[in-house]
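A.B. asks: predicted coordinates and the sequence they were generated for:
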Amino acid sequence: AASVLTITSISAKEPVAGLLLSNVMRPAVLGMTKTLSQELAPGIRFNAILPGWTATERVEHIFSYRAEQNGTDMETEAGQVTRNIPLGRFADPLEFGRVAAFLVSPAASYMTGAMIPVDGGIIRGLL
């Protein structure tokens, strides 16, 4: 079977302050992924990956903006987020990539409609 992987964000499960558009659009992508996983099975598998805070230029931009708004610095803003991540750090993009590679591989051939967080444990919800 073919495999499609959508990439959303932890904001699809728990809204992130200051990211209005992301908080609105990302759950819609999950709804689409789940619907297509049911309507196009068994020929195509659809899964979603929900990255948390990952060490990327986009995250640096977010912390730079927050620092400017709050009169702090990027390290302070990053520290406030890191405190809430049970694993105590941001993800390396390679860690995200490994999960993505698994989800589109034959090893995940019985997975469809799954929403997999790669978030260091920051999502507090059960589902």
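C.D. replies: Perfect, I can see it now.
A.B. asks: all contacts plus neighbour counts: C-alpha atoms, from now on.
C.D. replies: OK.
A.B. asks: what about residue 60, distance to residue 69?
C.D. replies: Relative to residue 69, residue 60 is positioned 14 Å away (criterion: CA to CA, to the nearest Å).
A.B. asks: one more to weigh against that first structure:
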Amino acid sequence: MGATELAGAAESLLLAQARLVAAALPAMRERGWGRILAIGSSGVTAPLPGLALSNAGRAALAGYLKTLAAETAADGVTVNLLLPGRIATDRVARLDAAKAEREGRTAEEVAAASRATIPAGRYGTTEEFGAVAAFLCGAPASYLTGTAVRCDGGLVRSL
């Protein structure tokens, strides 16, 4: 991993989101209400092996959002980070298939092994993930800011 690769990760995982926030935040503050919700990865709280660039970029995003939350809470703007675990999406299916190909197993064998590591015993659904996101963006979550919420079926064992 060189400086160029690290800069690319920072651009896509931190700076692009910071620019979006900078564009939207003034209007949120003016209204006295707003929701900033970024989607991260479970690698924020438990770095994933072999994903140094992703881990670094997402950790930087988490630090930025935590700081921003403290700076915007009095203006009625909440800032949170949603951390998905294994959600049943086309991307996860492709990752399972690629791992199966590398290891000479079937995609179902890989998926079953992955599900076995999740206390819930299954992948999450997009509907479940969406419901958590919708809650974080709604009025009932007005006192919830500066936090990283895991939607991972208990996968990450850290506190």
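C.D. replies: Arrived safely, thanks for sending. Nothing here was measured: the structure is a model prediction, and the numbers come from that model.
A.B. asks: now what about the TM-score between them?
C.D. replies: The TM-score (TM-score structural alignment, normalised by the length of the first structure) is 0.92; 126 aligned residues with a CA RMSD of 1.2 Å.
A.B. asks: would you map the helices across the second structure?
C.D. replies: Using DSSP state H, the helices of the second structure run over 3-10, 16-31, 52-72, 90-103, 107-116, 126-137.
A.B. asks: would you mind finding the most buried of the ones you listed?
C.D. replies: Sort these by mean neighbour count, taking mean count of other CA atoms under 10 Å, and helix 52-72 sits at the top with a mean of 19.
A.B. asks: need the contact partners of stretch 97-108 of the first structure.
C.D. replies: Stretch 97-108 of the first structure has contacts (CA atoms under 8 Å, 6 or more residues apart in numbering) with 3, 4, 5, 47, 49, 111, 118.
A.B. asks: what lines up against the fourth one once you look at the second structure?
C.D. replies: What it means is residue 47 of the first structure. By TM-score structural alignment, residue 47 of the first structure lines up with residue 80 in the second structure.
A.B. asks: for its match, list the residues it contacts.
C.D. replies: So residue 80 of the second structure contacts 36-38, 65-66, 69, 136, 144-149 (CA under 8 Å, 6+ apart).
A.B. asks: so of the contacts of stretch 97-108 of the first structure, which ones are in strands?
C.D. replies: Among the contacts of stretch 97-108 of the first structure, the members found in strands (DSSP state E) are 3, 4, 5, 47, 49, 118.
A.B. asks: could these go into JSON lines alongside distance to residue 12 of the first structure?
C.D. replies: Below are these laid out as JSON lines (distance: CA to CA, whole Å):
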{"residue": "3", "distance to residue 12 of the first structure": "21"}
{"residue": "4", "distance to residue 12 of the first structure": "18"}
{"residue": "5", "distance to residue 12 of the first structure": "15"}
{"residue": "47", "distance to residue 12 of the first structure": "14"}
{"residue": "49", "distance to residue 12 of the first structure": "10"}
{"residue": "118", "distance to residue 12 of the first structure": "13"}
